[in-house]
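*Asks:* My questions concern the predicted model and sequence given below.
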Amino acid sequence: MLDDSLKTQLQQYMGLLRQPLRLIASLDDSSASQDMRGLLDDIVAAGGGKITLDTSGDDARKPSFVIAREGQDHGVRFAGLPLGHEFESLVLALLWTGGHPPKVAQDVIDSITAIDGKYSFDVYMSLTCHNCPDVVQALALMAILNPKISTTVIEGGTFQQEVEQRQVMAVPMVFQGGEMFDSGRMSLEQIVAKLDTGAVAREAEKIKAKDAFDVLVVGGGPAGAAAAIYAARKGIRTGVAAERFGGQVLDTMAIENFISVQHTEGPKLAAALEAHVREYEVDIMNLQRAAKLVPAGADGLVEVQLENGASLKSKTVILSTGARWRQMNVPGEDEYRNKGVAYCPHCDGPLFKGKRVAVIGGGNSGVEAA
């Protein structure tokens, strides 16, 4: 199923497994199930004896398989082939289930394991969606760390009838307990905060306790990252308040005009920006939306009020709020966003295969979308 290059990569990654796994497959006689069996055989072969295959699964979604620790049946389920952009999600799910530690802050891990109550997530994705892996990986990790959480990752092209029944018109789209949970790009921290109702209040209290900054950057896109790096390199106390670090770059598929880098993808560039900023002593406050800017008072400090009720103060504030996707501003656009109105042909295009689609825009983006 996999080419020689991917098999070699997979074998290298599976060498990091710390405990044995088993794959529990639910298959039928379809060609899709045959392809999945080929993928599962490749995974077992790459596991060096640490991975076994059980084909006795009886899940209603076929083809699908669960990644579980040896002796258990709880784990992440993939319905349809997790290839394309989701191959990385598959590899990470194998590694995390096999005991390899995730690169996630310990306080986030603690928040996940502390979530009480049972949650059952279905996340719909397409193999060409570059926004989907973040959501898939976040929900997969939550199911691996907390046995009260279950996650099924569904490839929309394989389960087209289910997609139509649930009126999935944009990906990633997440259901919880059969009800719509959210759609679009979401970080692990955003999902955890949505489940943990006290997280926002606790974060607000932490922010209120922070001392004033020398420089506070509002915005976490390329401009905000550059401003933070330049300030921090001077040895002054620097903070960044960002609604989501990376900004609109996170939603960009291909970047070919960033000088010295011939080609990259938005999420990779955003991750590199954040990693560069974290090389310095910069206080990054993510998932924080600024609501109001208050000019300097008698203390000489500018105040930035956040939507969660907390405030930050600084001698200097740099506003780098970036841009947003252009909208038509016509009646119905907001109501039908992600319900027929889409902004990413790479992500959502496969859901409209065989249907009549109108593309708004005659520039290069419109032509590429068409």
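*Replies:* That came through fine. Numbers count the residues shown, from 1 in each chain.
*Asks:* use CA for all of it now, contacts and neighbours both
*Replies:* Noted.
*Asks:* Assign the spatially most central residue of the chain to helix, strand or coil.
*Replies:* Centroid-nearest residue in the chain, with Cα atoms, centre = their mean: Asp134, separated by 1.8 Å. Under DSSP: H, G, I helix; E, B strand; the rest coil, Asp134 falls in the helix class.
*Asks:* do the same with Ile67
*Replies:* strand.
*Asks:* what about it, how many neighbours?
*Replies:* Using other Cα atoms under 10 Å, Ile67 is surrounded by 25 other residues.
*Asks:* do the same with Lys268
*Replies:* Close neighbours of Lys268, defined as other Cα under 10 Å, add up to 13.
*Asks:* From Ser26, how far out is it?
*Replies:* According to Cα to Cα, to the nearest Å, Lys268 stands 34 Å off from Ser26.
*Asks:* for Pro172, same thing?
*Replies:* 24 Å.
*Asks:* Neighbour count: the two, which is higher?
*Replies:* Using other Cα under 10 Å, the more surrounded residue of Pro172 and Ser26 is Pro172, with 28 against 22.
*Asks:* From Val249, how far out is that one?
*Replies:* For Pro172 relative to Val249 (Cα to Cα), the value is 17 Å.
*Asks:* got it, and Ser311?
*Replies:* Distance, Ser311 to Val249, by Cα to Cα: 27 Å.
*Asks:* now swap in Gly98 and tell me
*Replies:* Taken as Cα to Cα, the span from Gly98 to Val249 is 32 Å.
*Asks:* picking up where we left off before, surely the residue nearest to the centre of the chain and Ser187 touch.
*Replies:* Yes. The pair Asp134 and Ser187 passes the contact test of Cα atoms under 8 Å, sitting 6.3 Å apart.
*Asks:* Where do the helices of the stretch 1-150 of the chain begin and end?
*Replies:* Remark: helices assigned in the stretch 1-150 of the chain by DSSP state H, counting those that start in this stretch are 4-14, 31-46, 87-97, 106-114, 132-145.
*Asks:* which other helices and strands contact the first one?
*Replies:* Counting contacts by 3 or more Cα pairs under 8 Å, 6 or more residues apart in numbering; DSSP states H and E, helix 4-14 packs against helix 31-46, helix 87-97.
*Asks:* Compute the inter-axis angle for that helix and helix 87-97.
*Replies:* Following axes from the mean of the first three to the mean of the last three Cα atoms, to 10 degrees, one obtains 20 degrees for the angle between helix 4-14 and helix 87-97.
*Asks:* Tell me which residues are up against helix 4-14.
*Replies:* With contact meaning Cα atoms under 8 Å, 6 or more residues apart in numbering, helix 4-14 is reached by Asp42, Ile43, Ala46, Gly47, Gly48, Val91, Leu94, Leu95.
*Asks:* One more to weigh against that first structure:
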Amino acid sequence: MILDAQLTEALRAHLPKIVQPIELVASLDDSATSTKITELLGELDVLSSDINTRTDGDDERRPSFRITRVDDPAVSVTFGGVPLGHEFTSLVLALLQVGGHPSTADPELLDQIRNIEGTHRFETFFSQSCQNCPDVVQALNLMSILNPNIEHVAIDGAAFQDEVEAREVMAVPTVFRNGESFGQGRMTLEELVAMLDSGSADRAVEKINELDPFDVLIVGGGPAGSSAAVYAARKGLRTGVVAERFGGQLLDTMGIENLISNPYTEGPKLAAELESNVRDHDVEVITAQRAERLEAADSAGGLHTIALESGAALQSRSIILATGARWRKIDVPGEAEYANRGVAYCPHCDGPLYKGKRTAVIGGGNSGVEAAIDLAGIVDHVTLIEFDHQLRADEVLQAKLRSLPNVTIITSAMTTEVVGDGKKVTSLVYRDRNDDSEHTVELEGIFVQIGLLPNTEWLDGTIALSKHNEIEIDSHGATSIPGVFAAGDCTTVPFKQIVVSMGAGSTAMLSAFDHLIRTSDASVPA
């Protein structure tokens, strides 16, 4: 059985939403993956009378299978390999949407997709353990279903190692269009449409500039921003959220086991739940926009302005900054040049691409040691490099790491250079801090896990920041600018945890509400 009881029950609940018959056509070879595809299609076939399966497909890429609408064969998507793991949701959505179940995306955006001109044949390489990949796969699948000019094939890199090597795919998701490189990393549906529709950016700016001022504008869509938005909306305030992507760093987080009342969840799932919770309230959500500048109000009770990189601007009587943090880089020669060509920051996403290869993890904290443990089960060898004289991870993690036969631990080591051949990483150079000797580690992949940096560069010179560039806040979440509050990982709060950020978001919003009461000439909704 390919589908366990839980996945089977999930399908039983969703497949009745199919309203137009679909056909699953497999193109097979003699590989183990073909056997899995055959089993998967057989299990899907018995779950719905609207699904018919065949194994006589003629696609050149094998093993793969195509999902096609029987009455309109132009409506189809293709999977190369078996879309399980994080891609199971992509499979379910593809079955439903090819089967006529409507998308819940913004109708205006769907019309944009239908009107995209030109021929676009997309190929997306994913890994089943990548939490960033489903957004891209699902977005391109939907676009191919809505527009006959667009085709999409989602390819499991682990099942097509030769093709991964030949096309120099070293990070997922990696997208090709018409055989040429198109993009890497998480891309939302809105971002993908904007890349194909040159006029969409101008229309977005015009739409944003037409919005009336908010009572509370939240910059950032992670746990802190979501909490603030829900609290603000429940107070009856005119509330807006502007963010590059909803979910923030959660989208790059795997297992979450310390969220009170929820024994286990995963970052993308929690991010989707937060977004759903926010959208259930009267909140204006603006995504795919990056803040560029904060312009403080001239007087108490005046309007603050958030200028966006797109050229648009938003105004609000109060602001909550919840921009979160991002992975810290090692900032050595070669790192930027070989980013996504051997230098990676998500072992869960990109680890499967390095099967049987030599890799390194930089960082000996919990994240680094966990990454090394995970990679050790996939790659040939892992070298963990830590700047300090000892690892900083929890003892239980260290014990597990030291028990693995294909792991080398190097402490008191400072990474000084990433070396490559112009196409991909070939080695890493480090300096032994005990005797200043220099050493080279031959490898093909480097995973950087050395902590976080707050997303606050755009605020430099306009608001008080700590020496670590965190936004300085008091116990109420107030910043150095009256009417501007902050919450979450971008602030001086000492603990960077999801549950802390959620609490901080609600604290900042309640403080903003108090500020509005005290500075507004008109009554504030209660």
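*Replies:* Everything's here; your move. Computed from a predicted structure; not experimentally measured.
*Asks:* before we move on, the earlier item: any idea how far the aligned residue in the second structure for the residue nearest to the centre of the first structure is from Glu284 of the second structure?
*Replies:* Using TM-score structural alignment, the equivalent of Asp134 of the first structure in the second structure is Asp135. Distance of Asp135 of the second structure to Glu284 of the second structure, computed by Cα to Cα: 22 Å.
*Asks:* ok, now Gly420 of the second structure?
*Replies:* Remark: distance between Gly420 of the second structure and Glu284 of the second structure (Cα to Cα) = 46 Å.
*Asks:* can you check Val241 of the second structure too?
*Replies:* 6 Å.
*Asks:* Tell me which of those two has more neighbours.
*Replies:* Higher neighbour count among Val241 of the second structure and Glu284: Val241, with 24 against 18, using other Cα under 10 Å.
*Asks:* what's the most buried one of the helices and strands packed on helix 4-14 of the first structure?
*Replies:* Mean neighbour count (mean count of other Cα atoms under 10 Å) peaks for helix 87-97 among those, with a mean of 21.
*Asks:* Could you list every helix and strand in contact with it?
*Replies:* Other helices and strands packing on helix 87-97 of the first structure, by 3+ Cα pairs under 8 Å, 6+ apart, are helix 4-14, strand 64-69, helix 132-145.
*Asks:* let's see 7 Å
*Replies:* Judged by 3 or more Cα pairs under 7 Å, 6 or more residues apart in numbering; DSSP states H and E, helix 87-97 of the first structure is in contact with strand 64-69, helix 132-145.
*Asks:* Contacts for that helix, please.
*Replies:* Here helix 87-97 of the first structure makes contact (Cα atoms under 7 Å, 6 or more residues apart in numbering) with Leu17, Ile67, Ala68, Arg69, Pro82, Pro102, Pro133, Val136, Gln137, Ala140, Ile144.
*Asks:* Would you mark the buried spots in stretch 16-31 of the second structure?
*Replies:* Ile18, Gln20, Pro21, Ile22, Glu23, Leu24, Val25, Ala26, Ser27, Leu28 (16 or more other Cα atoms under 10 Å).
*Asks:* no wait, stretch 357-367 of the second structure
*Replies:* Buried residues in stretch 357-367 of the second structure (16+ other Cα under 10 Å): Arg358, Thr359, Ala360, Val361, Ile362, Gly363, Gly364, Gly365, Asn366, Ser367.
*Asks:* Now the terminal residues of that stretch, how far apart.
*Replies:* 21 Å.
*Asks:* Kindly name the residues of the first structure that line up with it.
*Replies:* Using TM-score structural alignment, stretch 357-367 of the second structure pairs with 355-365 in the first structure.
*Asks:* Identify the residues contacting the spatially closest residue to Ile236 of the first structure that is not a sequence neighbour.
*Replies:* Nearest non-adjacent residue to Ile236 of the first structure, counting by Cα to Cα, 6 or more residues apart in numbering: Asp214, 6.2 Å away. Listed by Cα under 7 Å, 6+ apart, the contact set of Asp214 of the first structure reads Ile236, Arg237, Thr238, Ser314, Lys315, Thr316.
*Asks:* Checking these against the second structure: which ones persist?
*Replies:* By both residues aligned by TM-score structural alignment, their matches' Cα atoms under 7 Å, the contacts of Asp214 of the first structure still in contact after alignment to the second structure are Ile236, Arg237, Thr238, Ser314, Lys315, Thr316.
*Asks:* hang on, the first one in a helix?
*Replies:* Looking back up the chat, that one is Ile236 of the first structure. No. Counting by three-state DSSP, one finds Ile236 of the first structure to be coil, located in no helix.
*Asks:* could the helices and strands packed on helix 4-14 of the first structure be laid out in a markdown table, adding distance to Ala342 of the first structure?
*Replies:* Formatted as a markdown table, those follow (distance: least, Cα to Cα, whole Å):
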| stretch | distance to Ala342 of the first structure |
| --- | --- |
| helix 31-46 | 28 |
| helix 87-97 | 24 |
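*Asks:* Show me the one of these that comes nearest Lys206 of the first structure.
*Replies:* The minimum distance between Lys206 of the first structure and these falls on helix 87-97, with 29.8 Å, by Cα to Cα.
*Asks:* Contact partners for the equivalent of Gly342 of the second structure over in the first structure?
*Replies:* The alignment partner of Gly342 of the second structure in the first structure, by TM-score structural alignment, is Gly340. By Cα under 7 Å, 6+ apart, the contact set of Gly340 of the first structure is Met169.
*Asks:* how near is Gly340 of the first structure to Glu162 of the first structure?
*Replies:* According to Cα to Cα, Gly340 of the first structure stands 16 Å off from Glu162 of the first structure.
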